[in-house]
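**Student:** pasting the sequence and the predicted model now:
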Amino acid sequence: MVKSRKDRSSVSLVCKEWYNAERWSRKNVFIGNCYSVTPEILTRRFPNIRSVTLKGKPRFSDFNLVPANWGADIHPWLVVFAEKYPFLEELKLKRMFVTDESLEFLAFSFPNFKALSLLSCDGFSTDGLAAVATYCK
């Protein structure tokens, strides 16, 4: 099995059969810019994802050059994932806006959820984290 992200992308360009094989066998996906694709397009392209890495705001937002509540909201992604990826197990977020409501939604929507990474994310409190800790594996 091809493990490298770059190699998997190359394999999918060979022919329709390889495209479909890669499409259906992919278990994790990396989105380096949440504005580059919609969650609907992602779920249509890769129907069996178990792990998502999603980056939001640009790096310069770490230096307060972007308003705190500007874009990169995770909730619309979670709504689509709950419908299309009910077996999602892992979510890695970087520079995304994550509310307590979004964390509670995540905790109740994915029965097999195991791992959450929130790197440079904002908008949530310990209440949201408590919901994840209480209701996720």
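**Tutor:** Yes, it's here. As the structure is a prediction and not an experimental result, all values here were calculated from the model. Numbers count the residues shown, from 1 in each chain.
**Student:** from here on, just use CA atoms for contacts and neighbour counts.
**Tutor:** Noted.
**Student:** what's near enough to touch the residue nearest to Tyr85 when sequence neighbours are not counted?
**Tutor:** In this structure, Tyr85 finds its nearest non-sequential neighbour in Ile49, 6.6 Å apart by CA to CA, 6 or more residues apart in numbering. Taking CA atoms under 8 Å, 6 or more residues apart in numbering, we find Ile49 in contact with Arg26, Lys27, Asn28, Val29, Tyr85, Leu88.
**Student:** check Val132 too.
**Tutor:** Val132 touches Leu103, Glu104, Leu106, Ala107, counting by CA under 8 Å, 6+ apart.
**Student:** you'd agree the first one is up against Ala133?
**Tutor:** Okay, so that is Leu103. No. Using CA atoms under 8 Å, Leu103 is not in contact with Ala133; the gap is 10.0 Å.
**Student:** does Val11 touch Glu22 like I think?
**Tutor:** Yes. Val11 is in contact with Glu22 according to CA under 8 Å; the separation is 7.5 Å.
**Student:** more crowded one of those two?
**Tutor:** Between Val11 and Glu22, counted using other CA atoms under 10 Å, the more crowded position is Glu22 (21 against 15).
**Student:** another structure for you, compare them:
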Amino acid sequence: MAYSFPEEVLEHVFSFIQCDKDRNAVSLVCKSWREIERCCRRRIFVGNCYAVNPKIMIGRFPEVRSVELKGKPHFADYNLVPEGWGGYAYPWIAAMAGAYPLLEEIRLKRMVITDEALELISRSFKNFKILVLHSCEGFSTDGLSAIAAYCSNQLGDPSFCVTSDEAKPRLDSAYTG
């Protein structure tokens, strides 16, 4: 006969485990721990946007509040990736828009994010607080305006940080509410 702690106790214990590696290890102990961990996971990191399908992530982790996605490999920063290679954020944003209405934070790195994707973000997540675009491309001030116009009504005045370096101009944006 197997004995286990009640689910409520395990959920409370799991809430103190912050390290992704530790959470992954906990989910491997047994099926019931995996199920509890999947329901209480609030933050997801995807190091390669092509390594997993967004629908699989959504099915595995239904209560996510924060998502960090990386698109193109690091050497894309040095123009070593062909134009139009990929790293598109829209399929991820569209999938998350229907599944995570309480999403609060999106961090994207080296991804192609369109103005339409930014507008979808601005209208889909009612508790949205943080948007970080690091070395991203494909958007304009129209997309940022959609974020500022819609999200500022809910969360106050958004702030954007624009930086560039001589080697490769880029727009790094941080929206915090």
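**Tutor:** Cool, got the structure. Owing to the predicted nature of the structure, the values given are computational and were not obtained by experimental measurement.
**Student:** most surrounded residue in the contacts of Val132 of the first structure?
**Tutor:** When neighbours are counted by other CA under 10 Å, Leu106 leads the contacts of Val132 of the first structure with 25 neighbours.
**Student:** the counterpart of it in the second structure and Val64 of the second structure, how far apart?
**Tutor:** When the second structure is aligned by TM-score structural alignment, Leu106 of the first structure is paired with Ile121. Here Ile121 of the second structure is placed at a distance of 15 Å from Val64 of the second structure (CA to CA, to the nearest Å).
**Student:** equivalent analysis for Gly86 of the second structure, please.
**Tutor:** As defined by CA to CA, Gly86 of the second structure lies at a distance of 25 Å from Val64 of the second structure.
**Student:** and for the residue mapped onto Lys55 of the first structure from the second structure, the neighbour number?
**Tutor:** The alignment partner of Lys55 of the first structure in the second structure, by TM-score structural alignment, is Lys70. Neighbour count of Lys70 of the second structure, defined by other CA under 10 Å: 22.
**Student:** about what we covered before: closest to Val80 of the first structure out of the contacts of Val132 of the first structure?
**Tutor:** Leu106 (11.3 Å; CA to CA).
**Student:** ok, the aligned residue in the second structure for Trp77 of the first structure - contacts?
**Tutor:** Mapped onto the second structure by TM-score structural alignment, Trp77 of the first structure lines up with Trp92. Trp92 of the second structure makes contact with Pro54, according to CA under 8 Å, 6+ apart.
**Student:** repeat for Phe60 of the first structure
**Tutor:** With CA under 8 Å, 6+ apart, Phe60 of the first structure has these contacts: Val66.
**Student:** measure it to Ala68 of the first structure for me?
**Tutor:** 12 Å.
**Student:** show me where the second structure has strands.
**Tutor:** Ranges of strands in the second structure, per DSSP state E, are 43-46, 66-70, 105-109, 130-136, 171-176.
**Student:** now the ones you listed in JSON lines, with distance to Gln18 of the second structure?
**Tutor:** Formatted as JSON lines, the strands of the second structure follow (distance: least, CA to CA, whole Å):
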{"stretch": "strand 43-46", "distance to Gln18 of the second structure": "9"}
{"stretch": "strand 66-70", "distance to Gln18 of the second structure": "13"}
{"stretch": "strand 105-109", "distance to Gln18 of the second structure": "16"}
{"stretch": "strand 130-136", "distance to Gln18 of the second structure": "19"}
{"stretch": "strand 171-176", "distance to Gln18 of the second structure": "22"}
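**Student:** how far away is the residue most central in space within the first structure from Met1 of the first structure?
**Tutor:** Residue closest to the mean C-alpha point of the first structure, counted by CA atoms, centre = their mean, is Val52 at 3.8 Å. Per CA to CA, Val52 of the first structure is found 20 Å from Met1 of the first structure.
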